[in-house]
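Participant: below is the structure, and that's it, no one-letter string:
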């Protein structure tokens, strides 16, 4: 019997495609019907049909007929779907901090437990300290074999700006920066300490042009720094910038969600928290009160409507965190 895939790969199969998780986000906002998903996301109907079917197949949404209208269906979050909320909050936190722009976060949440604006923080479940990229140690194991065996599931959009054409949220902006499955894996390898093109290529096994495009994209968006280590011929290292390191909770919460959906016999990527020496599992907590925010305990406090041109503006490599710390996650 073939082992289950590593946690990150398992998660990416279900919600690694940006459209899939943007549909999940709409479900967290209370959207249930096809037409409302389509209108809010400005997504093509055939794409929406495909992703809804996939989310139902993976057990994140359930499809039900209305009692009084057998021709109309609603889509509701399952317990497995609700369990992606920590990942949603980590995506939102990064988007608020690094790509919100002068208009600030487009959505502000309130944590009903403490009555404060919700700003999430990622902590280690063992020592309760905030997680930083420098304190994460990843054993990649046989991840190369898994990636190479699962290339058929990769979805690629040639127009990532479409992800931000609907409801303005920091989640959509963050997903537009990360992109597809290859983008997640490039960042995961960078978090694990891989920095040279040939090493990325040997693990991912993708076309060199595809890898070059992903690395260049992350450099342009300020997520990776490109550093020359040899001049003749020129060769470069790619290392996480400050904004790239801040994506650590996004990657770790996605990994943990994938891990919770696997059987106990599954091959598990080993992640260690150097600060306490314990296996690293992430908790997302409210910075104000320290309690984990559950979907039922969070409400939308304010929505800033942003013009499409502003939503699609390119972030700077020198974005400061100061502006984001005033508001929410």
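Facilitator: Received, thanks. Computed from a predicted model, the values in this text were never measured in an experiment. Numbers count the residues shown, from 1 in each chain.
Participant: only C-alpha atoms from now on, for both contacts and neighbour counts.
Facilitator: Will do.
Participant: show me the strands in the stretch 51-200 of the chain, by range?
Facilitator: For the stretch 51-200 of the chain, the strands defined by DSSP state E, counting those that start in this stretch cover 61-66, 69-77, 107-111, 116-117, 120-124, 136-139.
Participant: list the contacts of the fifth one.
Facilitator: Contacts to strand 120-124, defined as CA atoms under 8 Å, 6 or more residues apart in numbering, come from residues 89-90, 93, 129-131, 249, 273, 280-287, 328-329.
Participant: check it against this one:
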């Protein structure tokens, strides 16, 4: 599966990316697909997912070019799903989500295992870097402008496919706090606006185009989970502005990896949705990840998720 061309005037690469990755079950299926699950019953055997949800998500991931469906038996017909290059290259997004979740929203019941870089043998956190010059970057390191398809109305998924659990099925819960940020389309839009510099309620409403009640609700919720905080305005102490906390700012590598992945694989006919430049080198920015322990560039084949009894390689094709 190659690059998907998006029609002019429609949802842009960011909207498509959020639609695919802002769903817990999609991420759950991809996680186990990267670890070797191929057939329908492989996922069912893992437990918790219903037939209808599994069928619908496999169809979405196949249509999105992340999985490829192949018939392996004709009578009765049976199919298996292999991970495409597009699906394999999602690993930087999953790794940055995993690292952020482990550091900022630890799950005491089912804690995420640490990540280990097999090249140096150390546990690590991924460091966001510039592809062109290799320097570490943060939100202050980049210049950004909206591209021809970057209108916020085109950057928000038309609807979320996130499905809450019923009494008979659990939610996957592998990245529960991450889903609070990307699993709701308006939360994702508010976070994006904050990284663009929005501070006041009116700025969030203007940038996102969301109804006032939704803006107020999302700002309240993001404040409650510690991603944003309120501060009194210097000129109007009775009014407040909203700023990202350290927890919110730490989500920046996830956002950048999602943008890089989305714009690599989904291209709007009328141009990119966002154009990023690294201030230090002046080149167009594309995300890369480095190891916090040894400094070397990370490749998917060199990353392991470690638990008390075993180590599991995260398969993939690196950045190719």
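Facilitator: All right, it came through fine. Every value quoted in this text rests on a predicted model; they were computed, and no experiment measured them.
Participant: do you know which of the strands of the stretch 51-200 of structure 1 lies nearest residue 299 of structure 1?
Facilitator: strand 107-111 (5.4 Å; CA to CA).
Participant: which parts of structure 2 are helices?
Facilitator: Counting by DSSP state H, the segments of structure 2 that form helices are 13-21, 24-34, 40-46, 51-63, 85-88, 91-104, 152-155, 176-182, 185-195, 201-208, 212-224, 246-249, 252-265.
Participant: superpose on structure 1 and give me the mean offset of the third one.
Facilitator: Mean deviation of helix 40-46 of structure 2 from its aligned counterpart in structure 1 after superposition (mean CA distance after the TM-score superposition for structure 1): 3.6 Å.
Participant: list the helices and strands that helix packs on?
Facilitator: Applying 3 or more CA pairs under 8 Å, 6 or more residues apart in numbering; DSSP states H and E, we find helix 40-46 of structure 2 packed against helix 51-63.
Participant: where in structure 1 does the helix it packs on fall?
Facilitator: Aligned by TM-score structural alignment, helix 51-63 of structure 2 falls on residues 45-57 of structure 1.
Participant: give me the buried positions along the matching stretch.
Facilitator: Buried positions in stretch 45-57 of structure 1, judged by neighbour count with 16 or more other CA atoms under 10 Å: 48, 51, 52, 54, 55, 56.
Participant: what does stretch 179-186 of structure 1 give?
Facilitator: In terms of neighbour count (16+ other CA under 10 Å), stretch 179-186 of structure 1 has its buried residues at 179, 180, 181, 182, 183, 184, 185, 186.
Participant: what comes into contact with that stretch?
Facilitator: With CA under 8 Å, 6+ apart as the test, stretch 179-186 of structure 1 has contacts from 12, 16-18, 154-157, 160, 178, 200, 204, 214-215, 251.
Participant: of the residues you listed, buried ones?
Facilitator: Among the contacts of stretch 179-186 of structure 1, the ones that count as buried by 16+ other CA under 10 Å are 12, 16, 17, 18, 160, 178, 200, 204, 214, 215, 251.
Participant: so who does the spatially closest residue to the fifth one that is not a sequence neighbour touch?
Facilitator: Nearest residue to residue 160 of structure 1, sequence neighbours excluded (CA to CA, 6 or more residues apart in numbering): residue 176, at 5.5 Å. With CA under 8 Å, 6+ apart as the criterion, the residues that contact residue 176 of structure 1 are 18, 160, 161, 163, 164.
Participant: now with 10 Å, please.
Facilitator: 18, 19, 157, 159, 160, 161, 162, 163, 164, 170, 312 (CA atoms under 10 Å, 6 or more residues apart in numbering).
Participant: so the fifth one touches residue 175, yeah?
Facilitator: Translated: residue 160 of structure 1. Yes: counting by CA atoms under 10 Å, residue 175 is a contact partner of residue 160 of structure 1 at 8.7 Å.
Participant: what do those two both touch?
Facilitator: What both residue 160 of structure 1 and residue 175 touch, as defined by CA under 10 Å, 6+ apart, is the set residue 18.
Participant: trace residue 291 of structure 2 over to structure 1, please.
Facilitator: Under the alignment by TM-score structural alignment, residue 291 of structure 2 pairs with residue 286 in structure 1.
Participant: could you check how far its match is from residue 249 of structure 1?
Facilitator: 14 Å (CA to CA, to the nearest Å).
Participant: give me the more crowded residue out of these two.
Facilitator: Neighbour count, other CA atoms under 10 Å: between residue 286 of structure 1 and residue 249, residue 249 has more, with 27 against 21.
Participant: tell me which of the contacts of stretch 179-186 of structure 1 is nearest to residue 265 of structure 1?
Facilitator: residue 12 (19.3 Å).
Participant: any idea what that closest one aligns with in structure 2?
Facilitator: So, by TM-score structural alignment, residue 12 of structure 1 is matched to residue 18.
Participant: any idea how far its match is from residue 188 of structure 2?
Facilitator: Counting by CA to CA - residue 18 of structure 2 and residue 188 of structure 2 are separated by 8 Å.
Participant: which residues do these two both contact?
Facilitator: Joint contacts of residue 18 of structure 2 and residue 188 (CA under 10 Å, 6+ apart) are 155, 156, 157, 182.
Participant: filter the residues you listed down to the buried ones.
Facilitator: If you count burial by 16+ other CA under 10 Å, the buried members of these come out as 155, 156, 157, 182.
Participant: tally of neighbours for the nearest residue to the first one once chain neighbours are set aside?
Facilitator: Spatial nearest neighbour of residue 155 of structure 2, excluding adjacent residues (CA to CA, 6+ apart): residue 15 at 4.4 Å. Neighbour count of residue 15 of structure 2, defined by other CA under 10 Å: 25.
Participant: hmm, residue 15 of structure 2 is touching residue 272, no?
Facilitator: No: judged on CA under 10 Å, residue 15 of structure 2 makes no contact with residue 272 at a distance of 12.0 Å.
Participant: got any residues that touch both of those two?
Facilitator: By CA under 10 Å, 6+ apart, the residues touching both residue 15 of structure 2 and residue 272 are 150, 266.
Participant: format the strands of the stretch 51-200 of structure 1 as CSV; extra columns: distance to residue 224 of structure 1 and mean neighbour count.
Facilitator: Supplementary listing: the strands of the stretch 51-200 of structure 1 in CSV, determined by distance: least, CA to CA, whole Å; neighbours: other CA atoms under 10 Å:
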stretch, distance to residue 224 of structure 1, mean neighbour count
strand 61-66, 34, 16
strand 69-77, 35, 15
strand 107-111, 27, 21
strand 116-117, 31, 19
strand 120-124, 21, 23
strand 136-139, 17, 16
